[in-house]
Each structure stands twice: as structure tokens, then as C-alpha cells.
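Dropping the sequence and predicted coords here.
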Amino acid sequence: MENQPLIGLNMSVLEQEGADVLRVHLDYPDAVAAAGGWPLCLPALDDPDFLREVLPMLDGVLFVGGADYDPGHYGGHPQPAEELVAPRRDRFDLELARRVLENTDLPVLGICGGCQLLWIACGGGLVQDIRTEWAVPGGGPPLPHAGKDRTGIDPGPYRHDVLLTPDSLAAAGVGNPPGNRVETNSFHHQAADPAHPARHLIVSGKSEDGIAEAVEPGPDTDWTRSGRFVLGVQWHPERMRDEEPQRRLFEALVAAARIRKTRMQNGR
């Protein structure tokens, strides 16, 4: 395929005695490649010159999932260190997200923790633990979004529906499904908090218990007016690539990146 866009991916940092390790689940780069893009994994370097040099080479960015980000970024309560991403990844991811969102027009897809990262980078806050903090509209317990919440439930892959805002980027991204509903997997205990809103972004998808499952630019933002692709989803579509709605998300990112690449090549 010609004119394949280059999609940057952030990576996990595993702190190990003697030698720290960079890691990325292959499902992410495989999904980008299957959609027609070239994945480029970005190591979490502390050198500010790295991002200054590499960002102009990219045509789009995929923010992957992982552990929790430091709640100090959004005024949350402290969490145990073992729940958090490594400090080096935390620093790099926040700087990468802010630079990409504020200083470029690159298309962006955020997955699970990457969705939360977009919300944080735009000044929003998180529900830090859905099971203990979320008040379900109308009462009752929240869905068992995290694996730790699913004691006694069928150990197979847990799924629930997400209701998407009609005519939203999220709905278009999964192919405008009937009833604007899409079935997703679920592996998270945090989520974007609508009570602690983010600049530029709105919630465009919710599960039946009201948890934010998709975020995108609001209708009156420069990103929307310019047609920029910025989308965060709280589930893991890379683990469901055998299903068309989930493949479409990566195809939408790559298509937006290809359009931008062509525009840049033509000097427009």
C-alpha cells in the first residue's frame, strides 16, 4: 500500500532491578499495520529534544493503555505506587500528549488509559475507582468494569454495551452501529469524570451505569471546526480486531493520518 502514514505509539516502562524495560503489547502495532499504517514505538526518553525532533516525522499518534497516571496531575487523592505507571512513563506520556494536542494537528486515538490521558492532558479529572466512588444515576451498583470487580462472574471475556452520541466521531469511528450501540470489552477501574471536565473534550459514549466510555472534541472547538480526529475510547479495540466495528477505529485513525500526510506533502 502506498503512502502509508507513520503512527507513533507510547510504551510501558517496567522498573526492574538492574535494568528497566520498555514494552508494548503487539496487538497495538499489529492493529495499526493491519489498518494500513506504519507503527513507530516511542521510547520514554527524558530528553526534550527527542519529541522536538520526532513529532514532525509522525502522521498520527496512538496512546496505549496501561496502569494509572499520577493523580497529582488532576488533584486526585494519592494512590499506592504499585497502581501507577512508572514515573518515567508518566512524565513522558503527559509531555507527549500535551505537545501533540496543543502544538500539532496530528490525528489521535487514545485507548483505555490513553483515553484517560487525553482527558488529563486537557485539564480534566478522573473517577479514581469506579466501584467505590461512582454514584450510578438512578441508583444501584456500577458494572464490573475491572477484572478485580468480577468475582463470581463467568471468567470468559466480560462485555457490555456502550451507547454513543448520535452523529459523534465515536459513532462514526465504529461505523454508526444500529441504535448507536457497540459491544465492548472492559478492563478499567478508572474513567474520565464528567464532573471534572476537560478543555476541548466532551463525553460521547457511556455505559448503562453512566461511566464515560468515549471522549472527543466538543462541537464548538477549533479541533472540530478543522475536522481534526481526536478520539478516546475506554475499551480495548485492539483485542477485538476480528470484529468490524473495532477494526474501523484503527482504520479511521490511519485514514485521518493519511489525509494529513497528503496535505502536508502538497504543502497545504
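Alright, I've got the coordinates.

switch to C-alpha atoms for all contacts and neighbour counts from now on
Will do.

Residue 89: neighbour count?
22 (other C-alpha atoms under 10 Å).

secondary structure class for it?
With DSSP: H, G, I helix; E, B strand; the rest coil as the basis, residue 89 sits in helix.

That one contacts residue 15, doesn't it?
No - using C-alpha atoms under 8 Å, residue 89 makes no contact with residue 15, being 10.3 Å away.

Where do the strands of the stretch 101-250 of the chain begin and end?
108-111, 126-127, 159-164, 181-185, 191-192, 201-206, 212-217, 230-233 (DSSP state E, counting those that start in this stretch).

possible to save the ones you listed as TSV with mean neighbour count?
Listed next are these as TSV, based on neighbours: other C-alpha atoms under 10 Å:
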stretch	mean neighbour count
strand 108-111	25
strand 126-127	22
strand 159-164	20
strand 181-185	19
strand 191-192	26
strand 201-206	23
strand 212-217	27
strand 230-233	26
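
These: which one's closest to residue 241?
Evaluated over those, closeness to residue 241 peaks at strand 181-185, with 11.4 Å, by C-alpha to C-alpha.

quick check: angle from that closest one to strand 201-206?
Angle between the axes of strand 181-185 and strand 201-206 is 90 degrees (criterion: axes from the mean of the first three to the mean of the last three C-alpha atoms, to 10 degrees).

Below is structure B, check it against A:
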Amino acid sequence: MIALWKGVFEIKPIIGITANYVLNDKPGTSVGVGGNNQKWHMLADDYVKAVEDAGGIPIILPVLQGIQNVDLLLKNIDGLVFSGGCDVSPVLCGEDSHKKIGELCYYRDLQEIELARYLMDETDIPILGICRGMQLMNIARGGNLIQHIDEDKYGKHFFGNQNMCMPVHLVTTVKGSRIREIAGEEIKVNSYHHQSVNELGGGFSVVAQDSNGIIEAIEFDKRNAFTLAVQWHPEGIYTTVSEHRSIFRTLVDEARKKGGKQ
């Protein structure tokens, strides 16, 4: 795992990032690079840049037809990001859908649930979950979600009209948590979700909340490897709020230790 940088070979950790799986052809046909009835693996450039700027080499992980093939990918990565995307199917929590549930991708859900369980139970690969990634990791351990946040009770959390680099509210971290060590007691965050963690999955603890009590970050206590999940999008705001850059640097540093690239 060697990367060429400024003419010098430097050892860098490989960070896998899960991709969205879009079941319609609009991503291709809308810009003239695809045909009718194609499906697409997609990932926002923000994730790639955030990992690369933190010193890692990003690798996009597709949704594969055989879950057993994912194991081959894991042998070549040192860290993993569960990225954001569409809603996680409520069926995976044993629940029916709320009327305001968004677009679902059950194929992606099934692969990433199994991947999250395997990573947390069987490996020492450092993990960062972002938005949907946090929700999925919680479900993988038996937790569930608030399927649609009541804005009258908890305030607005989806600010789709705002650029991701703009903070829209504050979260407070828990004393003694890794996220407080990384980013401080109070963090300015962006917000692009209408769901959130409700009941915690086994092994997780709440390490950040907003002023209305919505869970904004969780950490997994039952493995030695770095395992953090946040509800906001640090990849979109790290260029304007430096604390978020530290999240990716910590992931990459932990991945470097895991891979012996010190």
C-alpha cells in the first residue's frame, strides 16, 4: 500500500468508504454519461477529499452481489467510513415505515449491516460512521431509530438549503469521550437528517447530543479499535470548522497504527 506523493514514496493507510447504490438511471442520463436502466454506485467528493487531506488513501467500496466478496476488500484496507445516504429500511429494526420515510436501498442496507457486524465483532479495523452510517451501525447492534424527527418537539435537523460547510447548530460532547478528546466540549455542526438514533444498540454509548436531546454521536465501548459515529457530516464542514478535520485525522492515525504504517 504505497502512494506516490511529491515524487517520494510514502506509506499511507487505505481507507474504504461505502458508496451509495442508486437504482435508477438518472445519475447517468441527466449528464449524458449513461444509458437507460443503469444502476449507479455514487459517493460525494467531500468524503474522498476529507480522507486524502487527512493523510489517507480513499477507496470507494461498491455494493457487491455476493457479501462474501466484501471480505476480500477488507484484507486491503486499514480503516473504513460508513458514509451517508438514503434512509435505512425500518424493516431492519422490526418496524413498519413512517409516512415520511425517504428513499430506501435495501441492497445497500443488507451488505452494510453485515459489514458493520463483522467489523465490530471480528476485526480491529478503525471505523467512522457518518449520518446514515451512524444509524446503520446502531441498527447492526440491535438498536433502532426515530424514523422522522418531530420538529415541534426537537427542532429542525434537515437544512437542505444550506451549504454543507455552514454550521447550523451546536452539539455538546460527553466528558471522557473520544469525540470530546478529538473535537472539544462543544462543536458547531451542519445537519442533513430527518432520522436519528433512538434506542442504543448493544455496546454503544451516547457521547454527544444537541440542546433538544437528539443523539448526535455514539461510540462503541466493546472493542479496542477506534469506533465513532456522528450524525452530522464532518466531510462537508471540515474546511471551515477545524474540529471536523481532526475527526478524519484521528481515523487515519488509528488506521496507520493498525496497518503498521508509522
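Yep, that arrived. Everything numeric here is computed off the predicted structure, so don't read it as measured data.

just to revisit the earlier point, do you know which of the strands of the stretch 101-250 of the first structure lies nearest residue 94 of the first structure?
Using C-alpha to C-alpha, the strands of the stretch 101-250 of the first structure put strand 108-111 closest to residue 94 of the first structure, at 12.7 Å.

Tell me the residues of the second structure aligned with the closest one.
Strand 108-111 of the first structure corresponds to residues 127-130 in the second structure, going by TM-score structural alignment.

Check the mean deviation of that stretch from the first structure.
For stretch 127-130 of the second structure, the mean distance to aligned residues of the first structure following superposition is 0.4 Å (mean C-alpha distance after the TM-score superposition for the first structure).

residue ranges of the helices in the stretch 51-200 of the second structure, please?
Using DSSP state H, counting those that start in this stretch, the helices of the stretch 51-200 of the second structure run over residues 70-74, 106-122, 132-140, 151-154, 178-183.

Deepest in the core, which of these is it.
A comparison of the helices of the stretch 51-200 of the second structure by mean neighbour count, using mean count of other C-alpha atoms under 10 Å, puts helix 132-140 on top with a mean of 27.

Is it correct that residue 43 of the first structure is in contact with residue 10?
Yes - assessed by C-alpha under 8 Å, residue 43 of the first structure is found in contact with residue 10 at 6.8 Å.

Look at the two and report which has more neighbours.
A direct count of neighbours by other C-alpha under 10 Å for residue 43 of the first structure and residue 10 places residue 10 higher, at 24 against 17.

Excluding covalently adjacent residues, which one is nearest to the corresponding residue of the second structure for the more buried one?
Under the alignment (TM-score structural alignment), residue 10 of the first structure pairs with residue 18 of the second structure. Leaving aside its chain neighbours, residue 18 of the second structure sits nearest to residue 61 (4.8 Å; criterion: C-alpha to C-alpha, 6 or more residues apart in numbering).

Would you mind finding the match for the one you found in the first structure?
Aligned counterpart of residue 61 of the second structure in the first structure: residue 42 (TM-score structural alignment).

count of neighbours near that match?
If you count neighbours by other C-alpha under 10 Å, residue 42 of the first structure ends up with 20.

same thing with the one 4 residues further on?
Residue 46 of the first structure is surrounded by 13 other residues when neighbours are defined as other C-alpha under 10 Å.

Please verify my assumption that it contacts residue 92.
Yes - contact criterion C-alpha under 8 Å: residue 46 of the first structure and residue 92 qualify, at 6.7 Å.

Let me know whether the match of residue 61 of the second structure touches residue 11 as I believe.
Yes - the pair residue 42 of the first structure and residue 11 qualifies as a contact (C-alpha under 8 Å) at a distance of 6.5 Å.

if I look at the aligned residue in the first structure for residue 206 of the second structure, how far off is residue 125 of the first structure?
Counting by TM-score structural alignment, residue 206 of the second structure lines up with residue 203 in the first structure. Counting by C-alpha to C-alpha, to the nearest Å, the separation of residue 203 of the first structure from residue 125 of the first structure is 13 Å.

again, but for residue 60 of the first structure
25 Å.

same question, residue 256 of the first structure
Residue 256 of the first structure is 28 Å from residue 125 of the first structure, by C-alpha to C-alpha.

The first structure: which residue goes with residue 90 of the second structure?
Under TM-score structural alignment, residue 90 of the second structure pairs with residue 71 in the first structure.

Pull the number of nearby residues for its match.
Look at residue 71 of the first structure: counted by other C-alpha under 10 Å, it has 16 neighbours.

what residue lies at the spatial centre of the first structure?
residue 110 (1.8 Å; C-alpha atoms, centre = their mean).

Please name whichever of the helices of the stretch 51-200 of the second structure is nearest to residue 26 of the second structure.
Short answer: helix 106-122, nearest of those by C-alpha to C-alpha, at 18.2 Å.

That closest one against the first structure, how far on average?
With the two structures superposed, helix 106-122 of the second structure lies on average 1.6 Å from its match in the first structure, counting by mean C-alpha distance after the TM-score superposition for the first structure.
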